[in-house]
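> with the sequence up front, the predicted model follows.
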Amino acid sequence: MLLRQENPADREAIHAVHLAAFAKHSVPVVEAKLVDELRADGDLIGALSIVAERDGVVVGHVCCSPGRIGEDTKSAVGLGPLGVLPEFHAAGVGSALMHAVLGAADALGHGAVVLLGDPGYYSRFGFVLAERHGITPPVAEWAPHFQVRTLGAHNPSLQGEFRYSPAFDRL
């Protein structure tokens, strides 16, 4: 498996990955549209948009976009979506993508990665409920699934409401 930054030729394959990955979970499938809109808005962070490729075929994708904690617009990024073709579930693709994007975000100097997802899955990557760090979700009902992974540049005094890039608000 090869992990690399996405390139323009990957766009259709990335869209297809998210359509297939979320077909049973989200009707309509908003995750594929979200990636397209983040890219169109200029909010898809190129160094944090990573594909997993097997035998020349894109089988997974993860991305991050700028986020804001309180008034700070530099320290945190929002992760998601993370998608893997169903036939590659439980094959380590998602884990590899998560390790790659977290390492890249840390190397770029981000202090935190925030996401909305299953704590049972994401805790293995060091994510904890965001409220433990004084970070609140934009929608209060998200709190049981709203998580943060602090990185090397994390500033513990940075607390408040997290806001995703505008494309998330248009879902």
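All right, it came through fine.

> could you use CA atoms for every contact and neighbour count after this?
Noted.

> if we ignore the residues flanking it in sequence, what's nearest the most far-flung residue of the chain relative to its centre?
Relative to the centre of the chain, the most outlying C-alpha is that of Asp55, 24.3 Å out, by C-alpha atoms, centre = their mean. Using C-alpha to C-alpha, 6 or more residues apart in numbering and skipping the chain neighbours, the partner closest in space to Asp55 is Met1 (7.6 Å).

> list the contacts of the one you found.
Met1 makes contact with Ala52, Glu53, Arg54, Asp55, according to C-alpha atoms under 8 Å, 6 or more residues apart in numbering.

> cool, Pro66 as well?
Pro66 makes contact with Asp43, Leu44, Ile45, Thr73, Lys74, Ala76, Val77, Gly78, Tyr164, Ser165, according to C-alpha under 8 Å, 6+ apart.

> put this next to the first one:
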Amino acid sequence: MLIRRETRSDIDAIRAVTSAAFAKSDTVSTPNPPNPPDPPNSPSTLATRHALNTTVPVEATLLDELRVSDGWLPALSFVATGDRGEVIGHVVCTRGHVGSDLALALGLGPLSVHPAHQRHGVGLALVHAVLGAADAFGESLVALLGSPAYYGRFGFRPSTEYGITAPDPAWGDYFQVRTLTAYQPSLKGPFTYAEPFDRV
């Protein structure tokens, strides 16, 4: 496994990995379509594409929207590649803000690992990589919405311990913060994600 920055040629593979990682079990199509496959523009193929497009996980759509937003930070978008160079995982941090003075911060997510490669340390390596890069760039903190049991191993703690409030108070301890070297305790207030998080 290799962790590296995303390139433009990775975008379709990242979308596929994100879709697979967040797919609902009742929306997964059969792995082996009938032989021979229908021509690319036949009515049955177009109907299948339409059906699949209606079940695209929101995380994949969010990622597409983030990529063209003001919050996108190309240097903080990482992929994990497998033995053959194929993309097997992805993580991104985008620009967020804290407080009424809109102090700079980061929002982590989505984090995606292809189901065939989950529970093999891919997500662990991706999160460590993006946190290390964020720290090297002088960022103050990273916030996310996720499992405290999973993200606690990276040093994430409930945001309220730092005086930072979630966009939705109902998130409770699932909204977490990881401080970095440049963090100052005076950094407090409501956290705001990049705009697509409010829309998608």
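Good, I have the coordinates. Since we're looking at a predicted model, the values are computed, not measured.

> sorry, back to before: farthest-apart pair in the contacts of Met1 of structure 1, please.
Spatially, the most separated pair among the contacts of Met1 of structure 1 is Ala52 and Asp55, at 10.2 Å (C-alpha to C-alpha).

> so the residue farthest from the centre of structure 1 versus Arg11 of structure 1, what's the distance?
Distance, Asp55 of structure 1 to Arg11 of structure 1, using C-alpha to C-alpha, to the nearest Å: 17 Å.

> and the strands in structure 2?
2-5, 77-81, 87-98, 103-113, 141-145, 157-158, 164-165, 175-179, 189-192 (DSSP state E).

> in terms of secondary structure, what does the last one contact?
By that I understand strand 189-192 of structure 2. Judged by 3 or more C-alpha pairs under 8 Å, 6 or more residues apart in numbering; DSSP states H and E, strand 189-192 of structure 2 is in contact with strand 87-98, strand 164-165.

> average distance between the last one and structure 1?
Compared with structure 1 after the fit, strand 164-165 of structure 2 shows a mean deviation of 0.5 Å (mean C-alpha distance after the TM-score superposition for structure 1).

> quick one: that strand aligns where in structure 1?
With TM-score structural alignment applied, strand 164-165 of structure 2 matches the range 135-136 in structure 1.

> out of the helices and strands packed on strand 189-192 of structure 2, which gets nearest to Thr48 of structure 2?
Using C-alpha to C-alpha, the nearest of those to Thr48 of structure 2 is strand 87-98, at 24.6 Å.

> relative orientation of the closest one and strand 103-113 in degrees?
160 degrees (axes from the mean of the first three to the mean of the last three C-alpha atoms, to 10 degrees).

> regarding structure 2, what is its longest helix?
Using DSSP state H, we find that the single longest helix of structure 2 is helix 122-136.

> quick one: contacts for the aligned partner of Ile50 of structure 1 in structure 2?
Aligned counterpart of Ile50 of structure 1 in structure 2: Phe78 (TM-score structural alignment). Listed by C-alpha under 8 Å, 6+ apart, the contact partners of Phe78 of structure 2 are Ile3, Arg4, Arg5, Glu6, His90, Val91, Val92, Leu126, Ala129, Val130.

> please name every helix or strand in contact with the longest helix of structure 2.
Checking 3+ C-alpha pairs under 8 Å, 6+ apart, helix 122-136 of structure 2 ends up next to strand 2-5, strand 77-81, strand 87-98, strand 103-113.

> now do it: distance to the chain's middle.
12 Å (C-alpha atoms, centre = their mean, to the nearest Å).

> now do it against strand 77-81, angle only.
Going by the same axes, to 10 degrees, helix 122-136 of structure 2 makes 150 degrees with strand 77-81.
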